[in-house]
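Trainee: Here you go, sequence then predicted model.
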Amino acid sequence: MCLGLPMTIVETDGISALCEFRGEQRRVSMLLLSDPPAGARVLVFIDTAVRLLHEAEARLIGAAIDGLGAAINGEDCDHFFADLIDREPQLPEHLRLD
């Protein structure tokens, strides 16, 4: 399984960027994006930034990662997924039949 990390661009040269997530920094490819500036939040898979994130979405992804850690450790994880409690799962728009 591969997890995407919501990382913040620290510095970039347009081709690659130094990005940070919770104190860990790594150099990631920026070739799939249109030169986002330092401070932008990006979703990173296998050291490649795949899309820009809004701050709220980056927080939700971070909470989900914390929730997975809690679940693995046998701890209560419901509060990490508060946005999903009491609602039916929704298909992405491109998969809906309507």
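Mentor: Nice, I can see it.

Trainee: Every contact and neighbour count from this point should use C-alpha atoms.
Mentor: OK.

Trainee: can you map out the strands along this protein?
Mentor: All strands of the chain, identified by DSSP state E, fall at 5-12, 16-21, 24-29, 41-45, 48-53.

Trainee: Can you say which of the ones you listed is nearest to residue 59?
Mentor: strand 5-12 (8.0 Å; C-alpha to C-alpha).

Trainee: Next, the angle strand 16-21 makes with that closest one.
Mentor: Calculated by axes from the mean of the first three to the mean of the last three C-alpha atoms, to 10 degrees, strand 5-12 forms an angle of 130 degrees with strand 16-21.

Trainee: want to throw the strands of the chain into JSON lines with mean neighbour count?
Mentor: What follows is those, written out as JSON lines (neighbours: other C-alpha atoms under 10 Å):
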{"stretch": "strand 5-12", "mean neighbour count": "22"}
{"stretch": "strand 16-21", "mean neighbour count": "20"}
{"stretch": "strand 24-29", "mean neighbour count": "16"}
{"stretch": "strand 41-45", "mean neighbour count": "21"}
{"stretch": "strand 48-53", "mean neighbour count": "19"}
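
Trainee: let's bring in a second one:
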Amino acid sequence: MRGWRCRGSAASWGPAAERGIRVGLVQARADGAELAALAGLVESGRLDLRVARTFPFERVAEAHTMLAKGGFRGGVVLVADFASPPASPQEGR
């Protein structure tokens, strides 16, 4: 995929070939056709996305702490809910 928006990384648990896996970098830009192609790869099982845990965007510090500690398999995903405005002006700061 061409583009620059999404990036992936692999932890340093030894060479991937020794662990029997293939690691690659997938990059995509905000392009509907490329997003559909990525979704197709996931649905077909050719692209395996492992998610260890999701956090709401407000808990980014906790997600960062988890990343720093390590010891998990998969990615950490931040979920941003930009559709819902903050309950009060103080929460938006």
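Mentor: All right, it came through fine. What you are looking at is a predicted structure, and each value in this text was computed from that prediction instead of being measured.

Trainee: Can you pull the TM-score for these?
Mentor: Remark: TM-score between the superposed chains equals 0.23 [TM-score structural alignment, normalised by the length of structure 2]; 44 aligned residues with a C-alpha RMSD of 4.9 Å.

Trainee: wait, residue 53 of structure 2 sits on residue 79?
Mentor: No: using C-alpha atoms under 8 Å, residue 53 of structure 2 makes no contact with residue 79, being 10.6 Å away.

Trainee: Tell me which of the strands of structure 1 lies nearest to residue 65 of structure 1.
Mentor: strand 5-12 (8.5 Å).

Trainee: what's the angle from the closest one to strand 48-53?
Mentor: Using the same axes, to 10 degrees, strand 5-12 of structure 1 lies at 100 degrees relative to strand 48-53.

Trainee: Which elements pack onto strand 5-12 of structure 1?
Mentor: Packing contacts for strand 5-12 of structure 1, counted by 3 or more C-alpha pairs under 8 Å, 6 or more residues apart in numbering; DSSP states H and E, involve strand 16-21, strand 41-45, helix 55-72.

Trainee: Reformat the ones you listed as a markdown table; add distance to residue 10 of structure 1.
Mentor: Shown next, in a markdown table, are the helices and strands packed on strand 5-12 of structure 1 (distance: least, C-alpha to C-alpha, whole Å):
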| stretch | distance to residue 10 of structure 1 |
| --- | --- |
| strand 16-21 | 5 |
| strand 41-45 | 10 |
| helix 55-72 | 15 |
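
Trainee: closest to residue 5 of structure 1 out of the ones you listed?
Mentor: Proximity of the helices and strands packed on strand 5-12 of structure 1 to residue 5 of structure 1 was assessed by C-alpha to C-alpha; the nearest stretch is strand 41-45, lying at 5.2 Å.

Trainee: So what angle separates the directions of that closest one and strand 48-53?
Mentor: Computed by the same axes, to 10 degrees, the angle between strand 41-45 of structure 1 and strand 48-53 is 150 degrees.
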